[in-house]
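>>> just need the structure, nothing else, for what follows:
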Amino acid sequence: MDSPLTAYLLPAVLAVIMYGLGLGLTVADFRRVAAYPRPTAVALCCQLVLLPAACLGLVLAFDLGPELAVGMMLLAASPGGTMANIFSHLFGGDVALNVTLTAINSVIAVVTLPIVVNLSLDHFMSGTDEALGLRFDKTLQVFLVVLVPVAAGMFTRHRRPGFAERSTRAVKVTAVAALVVIIVVAVVAERNNVVGYLADVGLVVVLFATISLATGYGATRLARGDHRQSVATCFEVGMHNTTLSMAIALSPSLLDSTRMAIPSAVYAVVMFVMALSTGFLLRRFAPGGSTTTGVAGVTPLEQRQSADEPGDLA
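This is a model prediction of the structure:
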């Protein structure tokens, strides 16, 4: 991962991804939490506590190698992907809740993601020749790379909303296209090991995806949330932002590891199939009158913005 392509382009791509995410967020997204206190608290508890714990259990149970184990924990610590908004809208979820959770998760992850990743590095890599340990400089780098562009995007959205709305899709397409090129280069460089990685991590990824989706829906229902709120949290908790996790894994200034990006790459493919299957299953067994795709509390403009937010492969 020492090529000029990753050394210079990837940090810029990551910054663009997070800037684009900021373009899709407003202060109103954070204020809306007051309308959904219980499902918001449940979703955040699942995202920040239950899923990392479940992921750690899977990693230990399947005895994954150190770098794949860190890659799985990075995936678990990544916030919900914005594609969750689209899936929620398609399958009758409460998109207003999705937008709120995406906004809150994106900010909280600035703190929680570096902590989880660095603790994982310290635990899984400490006994290897490539031990990285707990490093404050990497925590600070992730903090700056994620927070500063998001804040800049939100500031742009506040000052020039028309420009933000027009440029959101272009930012998304540009960033994702560049990241795909980088991932292809990284996979080609590791082509002799990719099949082995898939064999090692494929089952763990499928189990983690299943747990994520089931936890998102089931926990909200247990907390007496309605079907639409449960569908929203199902996709929000279940669909992690693999663009962010892969960019962090591949970036030479952060983790600089193709192997750590493998779990997120596999998850990105698996999750589309599993999310579609889950959506059709939820629609089939939805209570009467709950399958509508109307969005309470969100304007048509907000629906378009949530669907156009950048930064997702899953």
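>>> can we go C-alpha only for contacts and neighbour counts from here?
Noted.
>>> excluding covalently adjacent residues, which one is nearest to the residue nearest the centre of the chain?
Against the mean C-alpha coordinate of the chain, by CA atoms, centre = their mean, the closest residue is residue 241 at 1.8 Å. In this structure, residue 241 finds its nearest non-sequential neighbour in residue 81, 3.9 Å apart by CA to CA, 6 or more residues apart in numbering.
>>> these two touch, right, that neighbour and residue 102?
Yes. Look at residue 81 against residue 102 with CA atoms under 8 Å: they come within range, at 7.4 Å.
>>> roughly how far is the longest helix anywhere in the chain from the heart of the chain?
If you go by DSSP state H, the chain has its longest helix at helix 191-222. Computed by CA atoms, centre = their mean, to the nearest Å, the separation of helix 191-222 from the middle of its chain amounts to 13 Å.
>>> next: stretch 173-184.
That offset, for stretch 173-184, works out to 16 Å (CA atoms, centre = their mean).
>>> buried set for it?
Of the residues in stretch 173-184, those buried under the neighbour-count criterion (16 or more other CA atoms under 10 Å) are 175-176, 179, 182-183.
>>> looking at this, residue 270 is in a helix?
Yes. Assignment of residue 270 by DSSP: H, G, I helix; E, B strand; the rest coil places it within a helix.
>>> do I have it right that it meets residue 206?
Yes. Residue 270 lies in contact with residue 206 (CA under 8 Å); the separation is 7.0 Å.
>>> ok so, going back, show me which of residue 81 and residue 102 is the more surrounded one.
Between residue 81 and residue 102, counted using other CA atoms under 10 Å, residue 81 has the larger neighbour count: 27 against 24.
>>> and that one, how far from residue 186?
23 Å (CA to CA, to the nearest Å).
>>> how about residue 119?
From residue 119 to residue 186 the distance is 25 Å (CA to CA).
>>> among these two, which residue is more densely surrounded?
residue 186 (19 against 16).
>>> for the stretch 151-300 of the chain, which segments are assigned as helices?
161-189, 191-222, 227-238, 242-250, 258-284, 300-308 (DSSP state H, counting those that start in this stretch).
>>> before we go on, could you also do this sequence so I can check it against the first one:
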Amino acid sequence: MITRFLASLGRRAPLILALGIFIGLALPDLAAFVRPLLTPSVFCMLVITMLRIDWPTVGGHMRSPARLTLSLGWVMILCPAVMALLVAPLDLPPGLKMAMVLYAAAPPLLTAPALALFAGLDGALALIVVVAAMFIYPVVLPPLAFALLGVNLAVGAIDLMLRLALLIGGAFGLAMLIRLRAGTPRIAELKHHLDGGLVVLMIIFAIATMDGIAARAIAEPAFVATFVAAVFAVNLGLQALTMLAFWRLDAIPRTTLGLVAGNRNLALLTAALGSAVDPDLFLYFAIGQLPIYLLPMLLLPVYRWLTRPRTMAS
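Alright, predicted model coming up:
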């Protein structure tokens, strides 16, 4: 029964994720219960994602270091620089402007490869960019934030990099062990079950991050509405800009890079900065989950249209 349930979730992943975000808003009391599961859930999501990746395809992408370098430069340096230029003249709360730039400077979401798989895009390319960005992020962020925002970030780069190495390396090792024991054909048979497990883990994550958001929306509706509009604009804007920047690539890789650039892991940034960050950054992080959970379903027809084979007119 459980395996059938997970398979059903996996087949309907985008829709379930879109509904799941509202569980966190409607049941904020669950946040305290599931909060200790945040780190384990991220680890498990990474393990499942690595199980679902086509590793021979990953090797193929690694043979194009120029494309990977260009992708990382765009995602980690040019995106926040462009965002800083765009928000500078806008009449927005200072905390929101800072959050928008720091969001664009954050590494891509850990579950971006899973989102790419759900959307029928290139999960291997997404994984490479995500993992590489994670490792360069602690070195790139402090000087970039100071240059763009005048903010001096006291981030323990070496400690953060070690934690990331343990997280990613441990997940990779466990995924390869499972693949070795189960075999590639068996993993392929269980793809919908694995996707269902990802959905459950992402819903757990969403419930925890929505803690207190509904109450603040009631107390400050106009202020929170501004943040809601901003998170959708930034997510969609980064996706569109990235697809334009990589227009010469084939449809699937450029759309994959767009998805990766639009969905960022602000949780890692807020944890690294701690109490030194404007409280509005935490609000932005929580509300920023809305497009991450809603857009995969809403944009599925768009992704399919963008990546469908084009026929030449005779």
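>>> related to what we said a few turns ago, pick the one among the buried residues of stretch 173-184 of the first structure closest to residue 27 of the first structure.
Nearest to residue 27 of the first structure among these: residue 175, at 24.3 Å, using CA to CA.
>>> what about the closest one, distance to residue 227 of the first structure?
On the measure of CA to CA, residue 175 of the first structure and residue 227 of the first structure end up 34 Å apart.
>>> then residue 106 of the first structure?
In terms of CA to CA, residue 106 of the first structure sits 24 Å off from residue 227 of the first structure.
>>> repeat that for residue 303 of the first structure.
Where residue 227 of the first structure is concerned, residue 303 of the first structure sits at a distance of 19 Å (CA to CA).
>>> which one of the two has more residues nearby?
Neighbour count, other CA under 10 Å: between residue 303 of the first structure and residue 227, residue 227 has more, with 21 against 17.
>>> who touches that one in this structure?
Listed by CA atoms under 8 Å, 6 or more residues apart in numbering, the contact set of residue 227 of the first structure reads 93, 221, 286-287, 290.
>>> any idea which of these has the most stuff around it?
residue 93 (34 neighbours).
>>> show me where the stretch 1-150 of the first structure has helices.
Going by DSSP H, counting those that start in this stretch, the stretch 1-150 of the first structure shows helices at 4, 10-23, 27-31, 37-45, 51-61, 66-77, 83-90, 95-124, 136-159.
>>> of all those helices, which one comes closest to residue 190 of the first structure?
Per CA to CA, nearest to residue 190 of the first structure of these: helix 66-77, 13.9 Å.
>>> so residue 141 of the first structure sits against residue 254, correct?
Yes. Here residue 141 of the first structure reaches residue 254: they are 7.3 Å apart, a contact under CA under 8 Å.
>>> same drill for the two, tell me which one is more crowded.
Taking other CA under 10 Å, residue 141 of the first structure and residue 254 do not tie; residue 254 has more neighbours (17 against 14).
>>> mind checking how far that one is from residue 274 of the first structure?
Taking CA to CA, one finds residue 254 of the first structure at 30 Å from residue 274 of the first structure.
>>> residue 180 of the first structure versus the residue opposite residue 199 of the second structure in the first structure once aligned, what's the distance?
Residue 199 of the second structure maps onto residue 173 in the first structure, with residues paired by TM-score structural alignment. Separation of residue 173 of the first structure from residue 180 of the first structure (CA to CA) stands at 10 Å.
>>> go on, residue 12 of the first structure?
Distance from residue 12 of the first structure to residue 180 of the first structure, by CA to CA: 14 Å.
>>> same check on residue 126 of the first structure?
From residue 126 of the first structure to residue 180 of the first structure the distance is 31 Å (CA to CA).
>>> repeat that for residue 249 of the first structure.
14 Å.
>>> now do residue 34 of the first structure
38 Å.
>>> so how many other residues sit close to the counterpart of residue 61 of the second structure in the first structure?
By TM-score structural alignment, residue 61 of the second structure lines up with residue 33 in the first structure. A count of neighbours around residue 33 of the first structure, defined by other CA under 10 Å, yields 20.
>>> quick one: residues contacting residue 82 of the second structure.
No residues are in contact with residue 82 of the second structure under the rule CA under 8 Å, 6+ apart.
>>> what lines up with it in the first structure?
Match for residue 82 of the second structure (TM-score structural alignment): residue 54.
>>> repeat for residue 259 of the second structure
By TM-score structural alignment, residue 259 of the second structure lines up with residue 238.
>>> dump the residue contacts of that match.
Here residue 238 of the first structure is in contact with 80, 209-216 (criterion: CA under 8 Å, 6+ apart).
>>> if we use 10 Å, what do you get?
46-47, 51, 76, 79-81, 84, 208-217, 232, 271, 274-275, 314 (CA atoms under 10 Å, 6 or more residues apart in numbering).
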